[in-house]
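[1] Build me a model from this:
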Amino acid sequence: MPLPTKLTLEVVTPAGLLLREEVDEVIAPGALGYFGVLPGHTPFLSTLGAGEITYRRGAEKSHLTCFWGFSEVLPDRVNILAELGERAEDIDVARAEAAKARAEAALKAIKDEEGYREAQQLLVKALTRLAVAHRRRVP
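    So this is what the prediction gives:
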C-alpha cells in the first residue's frame, strides 16, 4: 500500500473543534519533548505538555497553543485532544501580557509547593500564548 502524502490534523478542545486541516507536517509538544510527524509515520499515542503546535502546508507554517492532553498519530492523520488550545490569530496579546504579570507576581508571593506549581503553569500558559502570537506577526 502506498504511503500517504498528506496528514489530516484535527485539534479538539472541550470547547469544540479548533482545527481540521490537511497538512504536510506537524510538530507538537509531547510531555517528554516536542515530536514531529510526517505522512506515513508509525502510529503512536502520546501525552501532551504545554506548548506550541506548528503545522506546515507547503512553505506556509501556522501555529496554535496547546495545553495538556493527548495525541494519536496515524500514518495519514494526527488527532489532538487538548485541555486548552488557541489559534495564533485569536490570542489577545494585552490579556496574555497581563496574565504573565499576574503569574510572575504570584510566583514571588507563594509560600507552598502546590501554589507554586499552579502559578508556574499559569506563567507557562501566558508565555506560550505570547510566543505563538508573536510568531503570527513575524514571518
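
[2] Could you use CA atoms for every contact and neighbour count after this?
    Noted.

[3] Tell me which helix or strand I80 sits in.
    Assigned by DSSP states H and E, I80 belongs to strand 77-87.

[4] now do L127
    Going by DSSP H and E, L127 is part of helix 113-137.

[5] In that helix, which residues are buried?
    For helix 113-137, burial by neighbour count (16 or more other CA atoms under 10 Å) applies to 116, 119-120, 122-133, 136.

[6] in the chain, which spans are strands?
    7-13, 16-23, 25-30, 33-37, 44-57, 60-74, 77-87 (DSSP state E).

[7] Quick one: closest of these to K111.
    Of all the strands of the chain, strand 44-57 sits nearest to K111, with 23.9 Å by CA to CA.

[8] helices or strands next to the closest one in the packing?
    When contacts are defined as 3 or more CA pairs under 8 Å, 6 or more residues apart in numbering; DSSP states H and E, strand 44-57 sits against strand 16-23, strand 25-30, strand 60-74, helix 113-137.

[9] Also this sequence, please, to line up against the first:
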Amino acid sequence: MQLDVVTPDKVEFSRPVESIIAPAWDGYIGILPGHMHLLTNLQTGVLTIKDEGEEIRMAVREGFMEVTPTKVVVLAEAAEMAEEIDVERALEAKRQAEEMMARSTEHITLVKAQARLQRAVNRLKVARYKENGLKGTSGAENERRAE
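    Next up, the predicted model:
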C-alpha cells in the first residue's frame, strides 16, 4: 500500500510499504493493505513503518490519517525520521518544558508545558530507536527498550 506522510512544509515520506502502526487519538492502530476506509485523529507519537522487512520510525506530532484499501495519508503538524532528530536540541526542549512545568502557576501554561514535554520525549524516543538499532521486535518491546 502507498504511504504518504505530509507536513505543512513538505512530503516527508512517500512510497509503498507493507504495514504501519500509527498513534491514533485513542491508542495505536495497525494498518495493512486492504484496510477498510478510515479517517482518524493522530496524537503525538511514534509512526512505525514496515518496509521490506525493516522497521522505520518517525516522530509525528498531531494530525490526521486517512486510510483506504490501497493508500494511507498521514497529515501531521510535524514528522521527523530518527536520523533527522537533533538529540541535543530535543534534550534542551525537554529540560525547558520541565522547568516551565515546575514554575507554572496557570493551568494553560501547565498544559502547554506538558505538550512540549510530550513532543520532546517522543523525539528522543524515536532517536533512541535508531541509536540502539531496535529493529525486528515488537513495538511494545522496543518502546520499553528505548526508554
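
[10] circling back to that earlier point, mean deviation, the strand holding I80 of the first structure versus the second structure?
    Mean deviation of strand 77-87 of the first structure from its aligned counterpart in the second structure after superposition (mean CA distance after the TM-score superposition for the first structure): 0.8 Å.

[11] Next, the angle strand 33-37 makes with that strand.
    Orientation check (axes from the mean of the first three to the mean of the last three CA atoms, to 10 degrees): strand 77-87 of the first structure against strand 33-37 gives 130 degrees.

[12] which secondary structure elements does strand 77-87 of the first structure contact?
    Here strand 77-87 of the first structure touches strand 7-13, strand 16-23, strand 60-74, going by 3+ CA pairs under 8 Å, 6+ apart.

[13] so where in the second structure does it end up aligned?
    Here strand 77-87 of the first structure aligns to the second structure at residues 71-81, judged by TM-score structural alignment.

[14] next one: stretch 97-114 of the first structure
    Counting by TM-score structural alignment, stretch 97-114 of the first structure falls onto residues 91-108 of the second structure.

[15] mind listing what's buried in the matching stretch?
    Across stretch 91-108 of the second structure, burial judged by 16+ other CA under 10 Å covers 91, 93-94, 96-98, 100-101.

[16] Now tell me what touches it from outside.
    Applying CA atoms under 8 Å, 6 or more residues apart in numbering, the contact partners of stretch 91-108 of the second structure are 109-110, 113-114, 116-117, 120-121, 124.

[17] ok, those vs I29 of the second structure, which is closest?
    Nearest to I29 of the second structure among those is V121, at 20.4 Å by CA to CA.

[18] ok, and the closest non-adjacent residue to the closest one?
    K94 (6.7 Å; CA to CA, 6 or more residues apart in numbering).

[19] Just tell me what Y129 of the second structure corresponds to in the first structure.
    By TM-score structural alignment, Y129 of the second structure lines up with R135.

[20] One more: I31 of the second structure?
    By TM-score structural alignment, I31 of the second structure lines up with V37 in the first structure.

[21] need the contact list for its match.
    Residues near V37 of the first structure by CA under 8 Å, 6+ apart: 25-27, 73.

[22] which one of those residues has the most neighbours?
    Neighbour count (other CA atoms under 10 Å) singles out V26 as the most crowded of the contacts of V37 of the first structure, with 23 neighbours.

[23] Perfect, I'm done here.
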